[in-house]
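Participant: kindly generate the corresponding structure for this input.
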Amino acid sequence: MRWTIKPKPEPSKVKHLSQALQVEEAIASLLLQRGIETYEEAKHFFRPSLDELHDPFLMKDMDRAVERIEKAIANGENILVFGDYDVDGTTSVALMSSYLKTRTEAVATYIPDRYEEGYGVSIKGIDFAHDNDFSLIIALDCGIKAIDKVAYAKEKGIEFIICDHHRPGSILPDAVAILDPKRDDCSYPYDELCGCGVGFKLVQALASRDGKSVEDLTEYLDLVATAIGADIVPITGENRTLAYFGLQVINGNPRAGIKAIINQTKKTELTITDVVFIVAPRINAAGRMKHGNHAVTLLTEENEELAKTYALQIEQFNTDRKEADQQITQEALLQIEEFKEQERFTSVVYHESWHKGVIGIVASRLIETYYRPTLVFTKSGDRLAASARSVSGFDVYNALEACSAHIEQFGGHKYAAGLTLKFENYDAFKQAFEDEVSKTIDKALLTPEIRVDMPIDFKHITPKFYRILKQFAPFGPGNMAPIFMTENLQDTGYGKCVGGDDKHLRITAKQGNSDKIVGIGFNLGNKCDVITDKKLFKAVYSIDENHWQGNVSLQLKLRDIRP
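Facilitator: This next block holds a predicted model:
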């Protein structure tokens, strides 16, 4: 691991903010690192308000989208809400269809089959709309590159409204309205919304014409917060506000489907991290293992008993998903082992039988072992399909764009993308991708980095300090949980390896005459010798709470330790 300590903010600014907020300088430094320089900015950060959400009509084409939907409702037209099969797509569909059903009965939903139709707007979906007399399709979390599909729909008399957040190509589809803050000609103040976030802005705009404020729409924010967490978008600006209030809904009065998922776990109060690792994988498992429709059914169900039944079904899909991803990860690691002696800047693996629904997860797992931009391919019909994942700091979307001569179709983000290509192009693509990455990547990025906010001493770690740190949440890209470094530590003799195969490390450390603090380091069991015999060591960690037999104490969540 590379330890990189972030630059110290200007001392005069630290002092000024510390005095203005009446907090210690360490807290003021953390705020300045996040771009918060004034009392007012800190107030908005610590006390988000729904009033801070931007006017949805600042988004390009919003007026056209609202006008077309209002016309459809007034004329009793059938509206099809179409979305991708992942968490962002299924929550978007649940949100939009739930809202529209408060205005009209002529609403249905459509999620493409991951295996038969693949990602995004599909011909089969458009044919379904035509056969069932739908004249308007609202596409969520997809559609920005569906130029041919939208043209095909137009020939059949079906119009499109697209709500997407992926990067557009040079040509936009011929839709009635395209809501995408990443459009070059869109001046919306915040361009990091997820697909469900864009869908929420459309609902906000529609509701405002109906005399409702954003406070009347909080019931939908559990879906938005779940999508923000799952899609790993920055938790800054508008996303942070939506996630903050969405978590309040999740922990206070979630919809029946999310409540049923939470009730299967032992969690009482969920953080955004819990949403990412508990709620999102279960919603995702439906589209991965069976069909995304199961997720939409769960998320729109109002009867708690039925929701419980659907959640049990989805729990089984998630169990199947875990088994598949463990097996495929082992097989993929063996493939990489075969070529380990060659110096490669990428990991690209393929097997025709791998389950298409879990290759994205497998790509992430491979990065945990071999820290390289990674592609996992499987057979999909008469094509090969892949999920791409990247390392911090490297734009895999740009790398794929440079290899587009070998690719049929691709889309996604800086760190995650999907693509399809013809089988005969696989070897050429694999080489082109390796060449492109080796040419463009900063070699330092091939070693995982821990970005340390600041060095501190143990004496700073007090209940009051932690209470303020907790208010920095929700954490995520752009506002990660603060990471600290402390030197000259000693284990008090209670340190040991714990867990199966002694995989993890548990320490009880002190710094000089400080109070002892317990630390737990997952997957750090191999560093046990660093702390033995009261040797001095240094550690990087975040701070959290340990709840044990009714007692609550502060503990260190170790990220790495060194002599």
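Participant: can we go C-alpha only for contacts and neighbour counts from here?
Facilitator: Fine.
Participant: measure residue 385 to residue 54 for me?
Facilitator: Residue 385 sits 38 Å away from residue 54, going by C-alpha to C-alpha, to the nearest Å.
Participant: one more to put side by side:
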Amino acid sequence: MQQETKNFIAKITKFGKLYTPYKIFIMRWTIKSLPDQDTVKNLMHVLSIDNITATLLVQRGIETFEQARKFFRPELQDLHDPYLMKDMDKAVVRIEKAIQNNENILVFGDYDVDGTTAVSLVSSYLRSFYPNIATYIPDRYNEGYGVSYLGIDYADDNGCSLIIALDCGIKSIDHVAYANRKNIDFIICDHHRPGEFLPDAVAVLDPKRSDCFYPYDELCGCGIGFKLLQALGKNRGETTEDLIQYLDLVATAIAADIVPMTGENRILAKLGLEVINDNPRPGIKALIHQIKKKTLDITDVVFIIAPRINAAGRIKHGNHAVELLTEFNFEQAQQFASEIEQYNSDRKDLDKQITKEALQQIIDNNEHENFTSVVFHETWHKGVIGIVASRLIETYYRPTLVFTKSGDKYAASARSVKGFDVYNALESCAEYLEQFGGHMYAAGLTLKEENYQAFKNAFEEIVKATIHPDMRIPEISVDAAIDFDEITPKMTRILKQFEPFGPLNMTPVFVTKNLQDTGFAKTLGSDNEHLRLYVKQNNTGGIGAIGFGLGNKIGLTLNQQSFQAAYCIDENEWNGNVSMQLRLKDLKEN
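Facilitator: Below is the predicted model:
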């Protein structure tokens, strides 16, 4: 066992207490290759910017003045015509027919943020001019993910002849056939990859269909719902500007679903953030009121707003999220938000406790050097095991499964590390499984109790045989190596305009060498887990820096030692004053 790992085990088990874990792995830094320099120089000239900023833009596919204009100034007019999406015309015709015939319409969606925001979006829009709208969110525990037979029966019992399914349904062939036998039509609005065959629905809106040539295929489920609204509005003589009020929901879904922050997603997220900060719907306003933060960025939406919306489906029921997001009385919305805040508090307590128990289980079983983490306890809450799996990866960077008891079966959430396809690994162990589904980095599965240990052994062997050694070391992808004298006020102002950040437009990461702390290095937190520095490079700097989870790196900074840092350029606001600071990702010796 490596000495660093031994020290870590001793640390977290000291006096028999499980402490908040430090990272036990070494980070792998990879610096992106330089893009074409002629393109960089041309962009420097046409935009009057420095080499570093131009390089960052070209790395993101921004090579011309017009592309830069659309990147920095996203506008509604840059959205694509919704009727370019396959079956959009059929969907609009069927909905208008339902309205004309006074039919009952059921808006159905998943219990996560993307699903509940999508249901809230479409139902609140339709209710603005048509009353016969009902909503349905499946129960996480009784029905599971996606279109359910119970949901179809609910539609049948309540006289609904049309179901609009959002963020799900693309593989629900049997469910749609069941609905057809009950004379209930389906419109599917999904963004997941289809199977070999499509459901027999009236319309299937999914830009990932092989026969759909819509120009942008990275929309989330709520984004597909917005395109449906855009088409309905166009058919009814409305403009896209009339839909701006709904963009707070779309931006929340884009942030939570971790879809690429490019193209239409960037437009919808940017403008949606403006709605969130300037004039959000009462439900989102009530959530913001709970957290008492004036201005939110996309990170706040990911880590503050989205978990609270998710908590309803994890702890209670996704219907509570829809109630909050469709409520237009602020006082009532505050009541809903208060309840959801309690769900989120319960979720955090469960998450924290189960993570401690799971870490202890890995230590007790002497599995800290395994290629996988597979843990089980029959009482662990099913609603948080996916979060716990992600937490375990923060400590043991490897494919992870967290199991709990679900009825007479064991159910698990799986999470993976960058580059490793956990779905394929599960497929290789399919003989032990009852069912499984998901994608490269996240999946769900069930198995019989008697197959658990055999599966656990098989999964460990499959991962051990197929994972590349580099995938076992977490990567920091560095955009550029720079010196402190290259960080100018103009550069930081332009970097601020790169927001909102997300996949394919991540916050730029820089590396600077030959740094020294000015003598103010200290650790923060109840277990000294964080690091605060004030750094300089040669005679340049005196810049504040914060490193969350990097408290154990303080030794590299003491006694005027020279070191290098990977970091993002950030802002620190204190007592109304805003100053630049470095958000440290990692430290190394020079």
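Participant: higher neighbour count, residue 385 and residue 54 of structure 1?
Facilitator: Per other C-alpha atoms under 10 Å, whichever of residue 385 of structure 1 and residue 54 has more neighbours is residue 385, with 26 against 15.
Participant: show me what contacts the more buried one?
Facilitator: Neighbour list for residue 385 of structure 1: 356, 377, 378, 379, 418, 419, 420, 421 [criterion: C-alpha atoms under 8 Å, 6 or more residues apart in numbering].
Participant: that's a strand at the second one, yeah?
Facilitator: Yes: per DSSP: H, G, I helix; E, B strand; the rest coil, residue 377 of structure 1 lies within a strand segment.
Participant: pretty sure it contacts residue 387?
Facilitator: Yes: shown here, residue 377 of structure 1 and residue 387 form a contact pair, counting by C-alpha atoms under 8 Å, at 6.8 Å.
Participant: mutual contacts of these two, please.
Facilitator: By C-alpha under 8 Å, 6+ apart, the residues touching both residue 377 of structure 1 and residue 387 are residue 359.
Participant: show me the helices in the stretch 251-400 of structure 2, by range?
Facilitator: 263-278, 282-291, 298-300, 306-311, 319-326, 330-364, 385-395 (DSSP state H, counting those that start in this stretch).
Participant: just the buried residues of the shortest one, please?
Facilitator: Okay, so that is helix 298-300 of structure 2. Buried residues in helix 298-300 of structure 2, counted by 16 or more other C-alpha atoms under 10 Å: residue 298.
Participant: check the mean deviation of it from structure 1.
Facilitator: By mean C-alpha distance after the TM-score superposition for structure 1, the fitted helix 298-300 of structure 2 averages 0.5 Å away from its aligned residues in structure 1.
Participant: now that helix: which residue numbers in structure 1?
Facilitator: Using TM-score structural alignment, helix 298-300 of structure 2 lines up with residues 272-274 of structure 1.
Participant: quick one: contacts of the matching stretch?
Facilitator: Stretch 272-274 of structure 1 is contacted by residues 225, 226, 229, 243, 247, 474, 475, 476 when judged by C-alpha under 8 Å, 6+ apart.
Participant: among the residues you listed, which one has the most neighbours?
Facilitator: residue 225 (31 neighbours).
Participant: isn't that residue up against residue 246?
Facilitator: Yes: under the contact definition of C-alpha under 8 Å, residue 225 of structure 1 touches residue 246, with a separation of 4.9 Å.
Participant: how close does the counterpart of residue 169 of structure 2 in structure 1 sit to residue 360 of structure 1?
Facilitator: Under the alignment by TM-score structural alignment, residue 169 of structure 2 pairs with residue 143 in structure 1. With distances taken as C-alpha to C-alpha, residue 143 of structure 1 is found 21 Å from residue 360 of structure 1.
Participant: among these two, which residue is more densely surrounded?
Facilitator: Using other C-alpha under 10 Å as the criterion, residue 143 of structure 1 and residue 360 rank with residue 143 on top: 30 against 22.
Participant: looking at this, that one is in a helix?
Facilitator: No: counting by three-state DSSP, residue 143 of structure 1 is not found in a helix; it is coil.
Participant: gap between it and residue 195 of structure 1?
Facilitator: Counting by C-alpha to C-alpha - residue 143 of structure 1 and residue 195 of structure 1 are separated by 11 Å.
Participant: give the residues shared as contacts by those two.
Facilitator: The contact sets of residue 143 of structure 1 and residue 195 overlap at 163, 164 (C-alpha under 8 Å, 6+ apart).
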